[in-house]
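next come a sequence and a model predicted from it.
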Amino acid sequence: MPHALTPETGARFAALTLGHVTREYPNKPDHTLAGPEDARTPAALHPVFHGSFDWHSCVHGYWLLARVLRLFPEGPQAPAIRALFDRQLTPEKVAGECAYLEAPTARGFKRPYGWAWALKLADELARLPEPRWARALAPMAEIFARRFRDFLPLSPYPVRVGTHFNTAFGLRMAADYADGTGDTALTDLLRATALRWYGEDADCPAWGEPSGDDFLSSALIEAECLRRLLPADAFAPWFDRFLPRLAERRPETLFRPATVTDRSDGKIAHLDGLNLSRAWCLRALAGALPDGDPRSPVLREAAEAHLAAALPHLADDYMGEHWLASFALLALEA
């Protein structure tokens, strides 16, 4: 049977995430010091998002909690999620996050991965029946939306690595916020940028995948980005050109789950995330194909193999525990 998201799975993911979003240490800050006064603790730098080992993982941990709360509002972790949001997602604490972002040294902070997850969180909070949390986060979301608006026209080339710097992932996640807020100008900018960066790509060999640091497939996240941003009639011919031999399970590397040899090593643990993010993209792409398309069962079978390889290991070590569940949720929902 295909892997599925159940209330029990959602509760397990939420319990796991509640255990680290306020855990301040260990912590890997992405912080530039302009002077000795900038040497501060994670909680002093980031009043809201100081847990989960690093800022971006904490942000998408909050997204997971918001998503689980919306899907399962009566679930066993719902009271704890609401209490956390009431405690942390306040105008005063978000103002502290915004003050950090306005410093000149923070111009490129978490670009584009953290930007995208911050907007994804804002979009999810806006879909909850309790509007106070979305209202509180709105000023921070607008900062990141503005950063996308300012940065994308300046950037002549995409970044295709399988890590946080991947630009296709950033565009794809930001699209949900742009659509959710009705910001058609931002949606148009995201789409135009995707076409400028990726529109002429064809016959992708995926020859560099996976590297030992990947948690994204540069090939599949590019395809998922275009699936999300293009109309179906424009995506179909692009996808046919980009990965023309999927029905033959080629490029073969995309169908073989990555091997993880040491889950206590943060970089090697990325490969569990690669298996989960591939499953997310494979499922989403299969769902975009017409009925009877021979590629669909091939993609779904590959997704299940990747899920089977990664789902048992979400909490094996804190190097994966602090972030993997978010990608597991994306994959199970796709």
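It's in. Worth saying up front: this structure is predicted, and the values here are computed from it rather than measured.

C-alpha only now, for contacts and for neighbours.
OK.

need the longest helix for the chain.
Longest among the helix segments of the chain by residue count, using DSSP state H, is helix 266-287.

now do it: which elements does it pack against?
Under the contact criterion of 3 or more C-alpha pairs under 8 Å, 6 or more residues apart in numbering; DSSP states H and E, helix 266-287 touches helix 218-229, helix 295-310, helix 318-321, helix 324-333.

how about that helix: buried residues?
268-286 (16 or more other C-alpha atoms under 10 Å).

roughly how far apart are Ala103 and Gly114?
With distances taken as C-alpha to C-alpha, to the nearest Å, Ala103 is found 16 Å from Gly114.

scratch that, Arg263
23 Å.

what's the answer for Phe85, then?
Phe85 is 19 Å from Gly114, by C-alpha to C-alpha.

out of those two, which sits in the busier spot?
Counting neighbours by other C-alpha atoms under 10 Å for Phe85 and for Gly114 shows that Gly114 has the greater number, 21 against 17.

quick one: what helix or strand has the more buried one in it?
Assigned by DSSP states H and E, Gly114 belongs to helix 113-126.

can you check Gly61 too?
With elements taken from DSSP H and E, the one containing Gly61 is helix 55-71.

same check on Glu130?
Assigned by DSSP H and E, Glu130 belongs to no helix or strand.

burial measure for it, as a count.
Neighbours of Glu130 (other C-alpha under 10 Å): 11.

ditto for the one 10 residues further on
Counted with other C-alpha under 10 Å, residues neighbouring Met140 total 21.

would you agree it is in contact with Cys98?
Yes: here Met140 reaches Cys98: they are 5.6 Å apart, a contact under C-alpha atoms under 8 Å.

buried ones in the helix holding Gly61, by neighbour count?
In helix 55-71, the ones that count as buried by 16+ other C-alpha under 10 Å are 55-70.

alongside the first one, take a look at this:
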Amino acid sequence: MTLSQDQARAFAQLTLPNLTRRWPFKLDQVLGGQEDLVAPAELHPVFHGSFDWHSCVHGYWQVLRLARMFPEMPEARDIRVLADAMLVPGKIAGEIARFDRPDGRGAHRPYGWAWLLALHDEAARHDAPWAAALEPLAARLAEMMADYLDRLTYPIVTGTHGNSAFAMLLAFDWAQSRDPDLVARIRERALEWFGGRTAHCGWEPGGDEFLSPALTVALLMGRVLDPAAYAAWFANFLPRAAHEEPAPLFVPVRVSDRTDGKIAHLDGLNLSRAWCWQGVGAALGEPGRFAEVAERHVAASLPHIGDDYMGSHWLASFALLALTGGTAFARR
């Protein structure tokens, strides 16, 4: 699976208008009083498009990555113009202020935090001031992530926004060259929570999941273990993977109604599974091992990412992950 410039342009054309589309918008907010009733753009000076905060964050990650991969495509100029206007210190200060509110410690946790770190990492790969503007927000959320992991007794293994492994995975990749303490904390928690898990046979997929609880764990463990230890861990975790069992992990899910925002999550599950399977194969030293499985999942959902706004406001980011390999931070 490869990403062509035509596909990159289609993704950019799908996502760019959504980044500044203010309505509809789904807030993650606890109202402390009538004074908290403000428009989303007042609460979030940058990330007030794409239906919700986290989708807007990874929408920016997506378009910046596309502009870096295909700098000559016509949409790259529009992406840079938007980033120049929005990823500036004054607006980012307003985003930081959101987390100073009484409910800030739980806002967008942990999925949105992790994607903000991915966005910061992508911005740092451009010859532009965007990463410097984002850095105070990234530092704040990394600190909050470390505190959260310290306080969290048990991992969250659902396939939705609370998923611990997915957030730890993105945070781990961001922290590798920036925050050794966070790297150590994530590795410690991953080994504590998932190191002894064997013979996975969990009940998935759930009806509104966009992440696989099993495969996000498998991808995370591929980051924190050395190759030999990971091969042994994976052989115990999914001992019948060579026989494509448990079968539900290998069969693309069916999406019955793409106008339903929750059911539409399942297209994201197909795409994120493809991303995970590729990353797992790479971590095992066998990049092509699960390529056919990944291709089946991409084929099931890629043609539908623009079918309805319930998917089109976010699915291109997951499609980009699926088409560019097993990490949110391409190091090509």
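Received, thanks. From a predicted model like this one, the values you see are computed outputs, not experimental measurements.

in structure 2, what residues pair with the longest helix of structure 1?
Mapped onto structure 2 using TM-score structural alignment, helix 266-287 of structure 1 covers residues 261-282.

pretty sure Ala15 of structure 1 is touching Gln77, no?
Yes: at 6.6 Å, Ala15 of structure 1 counts as touching Gln77 under the criterion of C-alpha under 8 Å.

neighbour count: these two, which is higher?
The neighbour comparison of Ala15 of structure 1 against Gln77 (other C-alpha under 10 Å) goes to Gln77, with 20 against 17.

aligned partner of that one in structure 2?
Under the alignment (TM-score structural alignment), Gln77 of structure 1 pairs with Glu75 of structure 2.

quick check: its match touching Thr15?
No: counting by C-alpha under 8 Å, Glu75 of structure 2 stays clear of Thr15, with 10.8 Å between them.

could you pull up the contacting residues of Gly49 of structure 2?
By C-alpha atoms under 8 Å, 6 or more residues apart in numbering, the contact list for Gly49 of structure 2 reads 18-23, 25, 56.

just the buried ones from these?
18-22, 25, 56.

and those residues, which is closest to Ala299 of structure 2?
Nearest to Ala299 of structure 2 out of those is Asn18 (C-alpha to C-alpha; 24.1 Å).

apart from its neighbours in sequence, what residue is nearest the closest one?
Ser50 (4.8 Å; C-alpha to C-alpha, 6 or more residues apart in numbering).

and Arg189 of structure 2, by the same measure?
Of all residues not flanking Arg189 of structure 2 in the chain, Leu149 sits nearest, at 7.6 Å (C-alpha to C-alpha, 6+ apart).

same check on Leu5 of structure 1?
Excluding the flanking residues, the one nearest Leu5 of structure 1 by C-alpha to C-alpha, 6+ apart is Leu332, at 5.4 Å.

now do Leu119 of structure 2
Distances taken as C-alpha to C-alpha, 6+ apart place Trp61 nearest to Leu119 of structure 2, at 4.6 Å, with adjacent residues excluded.

tell me the residue furthest from the middle of structure 1?
Going by C-alpha atoms, centre = their mean, the residue of structure 1 most distant from its centre is Pro36, 33.2 Å out.

which other helices and strands contact the helix or strand where Arg82 of structure 1 lies?
Element membership for Arg82 of structure 1, per DSSP H and E: helix 78-88. For helix 78-88 of structure 1, the contact count by 3+ C-alpha pairs under 8 Å, 6+ apart identifies helix 55-71 as packing neighbours.

got the angle for the helix it packs on vs helix 78-88?
If you take axes from the mean of the first three to the mean of the last three C-alpha atoms, to 10 degrees, helix 55-71 of structure 1 sits at 130 degrees to helix 78-88.

helix 55-71 of structure 1 vs structure 2 - mean distance after superposition?
Superposing on structure 2 and averaging over aligned pairs (mean C-alpha distance after the TM-score superposition for structure 1), helix 55-71 of structure 1 comes out at 0.6 Å.

what's that helix packed up against?
Using 3+ C-alpha pairs under 8 Å, 6+ apart, helix 55-71 of structure 1 sits against helix 7-18, helix 78-88, helix 113-126, helix 324-333.
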